[in-house]
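S.K.: Quick one: sequence plus predicted model below, questions after.
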Amino acid sequence: MARTAPSPPASSPGPGRDRTGVALPVLRRLTGRVWLLPALLALASGLLLIGRPVLWHDELATLTVIRRPPGAILAMLGNVDAVHGLYYLAMHYWTAAAGESPTALRLPTVLAMAGASACTALAGRRMFGPRAGLLGGLVLALTPTVARYGQEARSYAFVTLMAAAALLALLRALERPTAPRWGAYALTLVGTAYLHLVALAFLAAHALGVLVAWRREPRGWRRPAGFAAAVLLAVICAYPVAVLGREQSGRQIGWIQAPGLAQLADVWGGLFCSTLLAGGVLLAGALAWGGPRRDSAALGTAGVLLPVLLLWVLSRYGSHSYFIAKYMFFVLPAACSLAGGGLALARLRGAVAALAVLGLLAYPDQVAVRGPLSHARYEYPKPLTWFVPLDYRAAAAVVDAGSRPGDGAAYGQQRDALWWGIDIGVPYYLDRLPRHVRLRDVSAGESGERRDDLWPGLCAEPEACLHDEPRIWLVSKDDGDPDVLKTVHYAEQQTLERHFTVQQVWRVSGLSVALLVRR
């Protein structure tokens, strides 16, 4: 009778098997929660070098508003920026607790992008399965958009979060059309409306998804009825901000040009903050049509294309243009979920390799969007052509190094173009330096808070506003004119010329810093 070697005891595995036995449960636990890795990756991406980019003037607009009491914020919203009111109020209370450092100002948007990546993964799981959900969430987390706008103190990251949450809530409601699920969907629509009305363009794609589900089950009236009720509730709740937003649109978005076909082609690179990555993600999304879940592929494709085409038509032929990439980040969750569905059709190694390729395609842009002056490129990767980025931090360092007690400050912003925010940005960075230098602004008139506006007024009587300052630091938008005094309002220019002479001028990116001494 042949003898067989005894099997090794189960309690004594070899070293290699021991490592695998420990690693596999951990790996399964991480990948089983499809939202976790995308959220962690997006969080890491947002936190990396978060304080390096200088605040640009849109972020300074946020800063000047959120410093005001809630009543003053509400009063301002009646005149300007009503569409950002919810974000301003939330940030007012956040900074009251967390402070105003660049990290504190940007941390909420980092968390919002992490939440958007998590919701995208969960939506992708419902559309194409667990592996697709994980891959889709990771694709979103890899986009330079998550880093760039996760590190901007504006509402666009929260719009992306609400769009991802709305897609997830819709899928849950279509799966089981109960009142609580449609109520949750309605809440995401209301939240989207109060963060950025334009983002509700995704309802065109959602309506198509509801129609497809209804055609598959014609007697399931609860799906179209629930969707209609949720949309109606959102419209009713959003009506006040819609009215104010329409009244204010000329001032706020009048500068956006009507798009042509070239802009329709260019916008995809802006959505992903990377032209190469945009091509890769859209190609991966097209592959999803080769899988068995055609309805999900249709919903994802509609979520990418329909809102963009709708806004292009409205902007091309309507009274105002909304066609700028950062207004359309709400399509990213659908695009990345669709890409996850395409990547998941490959074997595991192939999917991981494809994800790595997407990461490599995005790498140059990941570096670029973290540059010190990167935030001024508000249509990245398009080149910035009409102004030089303003380095408020460098200008503040010049003033900090040379200021003395009793000095004053003045800010030249192309005469009346107060929206450059030099009078906000330079004092902000002065206060971040060890000396905490604070200089009286001899140009300041009525504050923005008292005017119920974003920006302050200028001093109506420059002679009276000038006290006994021996020196004035004039920080100006630098347009290349050697006469730095021409950057201030004409009456103030005459006053400064009578009492002061320019002793020295320093130039940093986009700004000149002039030291004026009394005659």
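M.R.: Here it is on my side, so go on. Residues are numbered from 1 along each chain as shown.
S.K.: from here on, contacts and neighbour counts on C-alpha atoms
M.R.: Will do.
S.K.: doesn't residue 266 make contact with residue 278?
M.R.: No. Applying Cα atoms under 8 Å as the test, residue 278 and residue 266 come out as separate, 10.3 Å apart.
S.K.: Which of the two has more residues huddled nearby?
M.R.: Neighbour comparison, residue 278 and residue 266: the larger count goes to residue 278, with 22 against 14 (by other Cα atoms under 10 Å).
S.K.: Just confirm that one is within a helix.
M.R.: Yes. Assessed with DSSP: H, G, I helix; E, B strand; the rest coil, residue 278 lies in a helix.
S.K.: Would you quantify the distance from it to residue 196?
M.R.: 23 Å (Cα to Cα, to the nearest Å).
S.K.: For stretch 504-514, buried residues please.
M.R.: Neighbour counts over stretch 504-514 (16 or more other Cα atoms under 10 Å) mark 507-514 as buried.
S.K.: take a look at this one as well, against the first:
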Amino acid sequence: MAGVPALAMLALGLWRVDRGGMWRDEAVTFQVARRTLPQIWRLLHGVDAVHGLYYLLMHFVLAVRADEVVLRLPSVAGAAVTAGLVAQVGARLARPRAGLWAGLLYAVNPMAGHYAQEGRSYALVAAGAMGATLLLLRGVEKGSWWGYGLVLGVTCWLHEFAVLLVLAHGVTLALARVGARVWRGGGCAAVAAGAALVPMVLVSRAQAAQVAWLRRPTIETAEGLLRSFFGVSPGVYWVCLGLAVVGAAGVSGGRGKVTLAGVALPLTLVGPGVLMLVSLSSPPLYVDRYVLYALAGAPLAVAAGAERVVALPARIGRPGGRVRPRPPSAAVTLLGLLAVVLVLLQQFPVLRQDRDPARRPDDLASLARAAERGVRAGDAVLYLPGSARNTALAYPGAFRGTRDLALAEPGAGSGTLYGVEAPAGEVRRRLAGVARVWVVADRAVLTGRRTPRSPVVRTELAVLRQEFRVAGEAVRGRDTVRLYVRPVSPRSGPVPSPPRPARW
């Protein structure tokens, strides 16, 4: 049964996987993974240590072929494996049909489909979390814990917040009222995985400024996550949530017995809940992709509720004392599959829309195409802020032969993501010698809605506003490409005309 959900997830993951554009986080993966191993190692000492193992994996993946499809294939595979493992857990703790329903519900979930097509680590983390969950069940039954500790440790190295999975598993064991032997074995495996994670935690804590943009979660944040887990359409959401609540009645199955609900509900709630609570009393750390692995618990909880509904009295009494048998198992299984198809039809518009690059926070390919229409070899370019250089790093062909006026040392050589910029005074001097300059920028920076911290960016903005005028612009979502030219003056003579109209 596990193969069917895995194939369904694989098909949905591959459907339009070539969206024709990367967004900024994918572009970081793309440009970092193509660096040499020493360059990646140097980068991780200053930034993105939490993604180090993933970058190492992607270095070898992109060595085969460096394009957007290959960039996303590991995530597609991770999502397919997760769907199959969800089915295995459901079948092991309930029935094969429960596993089939849960695995397919995972496969048609828009959140699972979204991260299946993203060149980041989160789908692989979800696969590791479900692998660890399955190995937890084996440890409870057979007393073998080395596999659980190994998979848990690797998963946490893919993203350190996966360590919250240990708390969810602890709640599962508590609900099952397992004996001291299980606690001892599972605890030793978890401690070993946690100890292996310590070096990365120490390094990543020094890089906490990277997530300074996060905001404190609210009630709306929690509600939004529940809707992502149980269904984006109201009908699907309320039915699935209701079944999960029904399934919660079977959360405890007696001493030493792990139940499907006893695995599903802690997996769904504990990790996200803890991260949200921590984010209320400390610098915020919560964002939904950090807890993608918890999504797997939602379809398992729904399947647990569906099984309880199906298992209502084995025989239904009739007037006169006659009874009729419960519907055959095959019919129940088919009825559940029909329900999953209806869920897919309800959510299909969301799945289709998600394949549009415009649904991501930004579309660097579209921005690069806009630049390519006007930028020529030898032209001067500025990136405001420096992270906007990500567009040129992901799509270098659009900026081939241009002069980056602010760059002092490229990212690969400096151990940074976007390179080291020259001092503000040097950038001002370089700008003094150009008649026109292309600017690739966050529109919020150009319009003043966002105040840049960098003195280099502030200098660039001041010079552009004082000494140049806008001669052309292409807007792509939150980003823009602008051509700035110096006004005509008697001494300088006419400024060369831009190669394109004011908007292109």
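M.R.: That came through fine. Here the structure is a predicted model, which means the values were calculated and not measured.
S.K.: Superposing both, give me the TM-score.
M.R.: The TM-score (TM-score structural alignment, normalised by the length of structure 2) is 0.80; 453 aligned residues with a Cα RMSD of 3.1 Å.
S.K.: residues in structure 2 aligned with stretch 63-76 of structure 1?
M.R.: The alignment of stretch 63-76 of structure 1 onto structure 2 (TM-score structural alignment) spans residues 30-43.
S.K.: Could you work out the end-to-end span of that stretch for me?
M.R.: The first-to-last residue distance of stretch 30-43 of structure 2 comes to 14 Å (Cα to Cα).
S.K.: How about residues contacting it?
M.R.: The contact list for stretch 30-43 of structure 2 (Cα atoms under 8 Å, 6 or more residues apart in numbering) reads 52, 55-56, 58-59, 62-63, 66, 71, 119, 393-394, 412-413, 415-417.
S.K.: One more: stretch 86-102 of structure 2?
M.R.: 1-2, 4-5, 103-104, 106, 130, 133-134, 258-260, 296, 299-300, 302-304, 306-307, 333, 336-337, 340.
S.K.: okay, it sits on what stretch of structure 1?
M.R.: The aligned range for stretch 86-102 of structure 2 is 120-136, by TM-score structural alignment.
S.K.: Identify each buried residue in that stretch, please.
M.R.: Buried-residue list, stretch 120-136 of structure 1, by 16+ other Cα under 10 Å: 120-136.
S.K.: Now name the helix or strand holding residue 484 of structure 2.
M.R.: strand 479-485 (DSSP states H and E).
S.K.: In terms of secondary structure, what does that strand contact?
M.R.: Applying 3 or more Cα pairs under 8 Å, 6 or more residues apart in numbering; DSSP states H and E, one finds that strand 479-485 of structure 2 contacts helix 364-374, strand 436-442, strand 469-476.
S.K.: Would you mind getting the average deviation of that strand from structure 1?
M.R.: Compared with structure 1 after fitting, strand 479-485 of structure 2 has a mean deviation of 3.4 Å; criterion: mean Cα distance after the TM-score superposition for structure 1.
S.K.: Taking their axis directions, that strand and strand 469-476 sit at what angle?
M.R.: On the basis of axes from the mean of the first three to the mean of the last three Cα atoms, to 10 degrees, strand 479-485 of structure 2 is oriented at 160 degrees to strand 469-476.
S.K.: contact partners of strand 479-485 of structure 2?
M.R.: 362, 367, 370-371, 435-443, 464, 468-475, 495, 498.
S.K.: and if you look at stretch 105-112 of structure 2?
M.R.: Counting by Cα under 8 Å, 6+ apart, 5-6, 8-9, 12, 79-80, 83, 86, 113, 123, 228-229, 231-232, 292, 295-296, 299, 340, 343-344, 347, 350-351 sit against stretch 105-112 of structure 2.
S.K.: contacting residues for residue 276 of structure 1?
M.R.: Taking Cα under 8 Å, 6+ apart, one finds 269, 361-362 in contact with residue 276 of structure 1.
S.K.: Look up how far residue 331 of structure 1 lies from it.
M.R.: 18 Å.
S.K.: what does residue 47 of structure 1 give?
M.R.: 23 Å.
S.K.: Residue 267 of structure 1 too?
M.R.: Relative to residue 331 of structure 1, and taking Cα to Cα, residue 267 of structure 1 is found at 12 Å.
S.K.: What of residue 152 of structure 1?
M.R.: 19 Å.
S.K.: and if you look at residue 465 of structure 1?
M.R.: In terms of Cα to Cα, residue 465 of structure 1 sits 50 Å off from residue 331 of structure 1.
S.K.: Same check on residue 265 of structure 1?
M.R.: Distance from residue 265 of structure 1 to residue 331 of structure 1, by Cα to Cα: 15 Å.
S.K.: Neighbour count for the two, which is higher?
M.R.: residue 331 (25 against 9).
S.K.: Tell me the residue in structure 2 aligned with the more buried one.
M.R.: Residue 331 of structure 1 maps onto residue 294 in structure 2, by TM-score structural alignment.
S.K.: give the contact list for that match.
M.R.: 126, 267-269, 271-272.
S.K.: The longest helix seen in structure 1: what's the following helix or strand?
M.R.: Counting by DSSP state H, the longest helix found in structure 1 is helix 222-253. Next in sequence after helix 222-253 of structure 1, counting helices and strands by DSSP H and E, comes helix 261-272.
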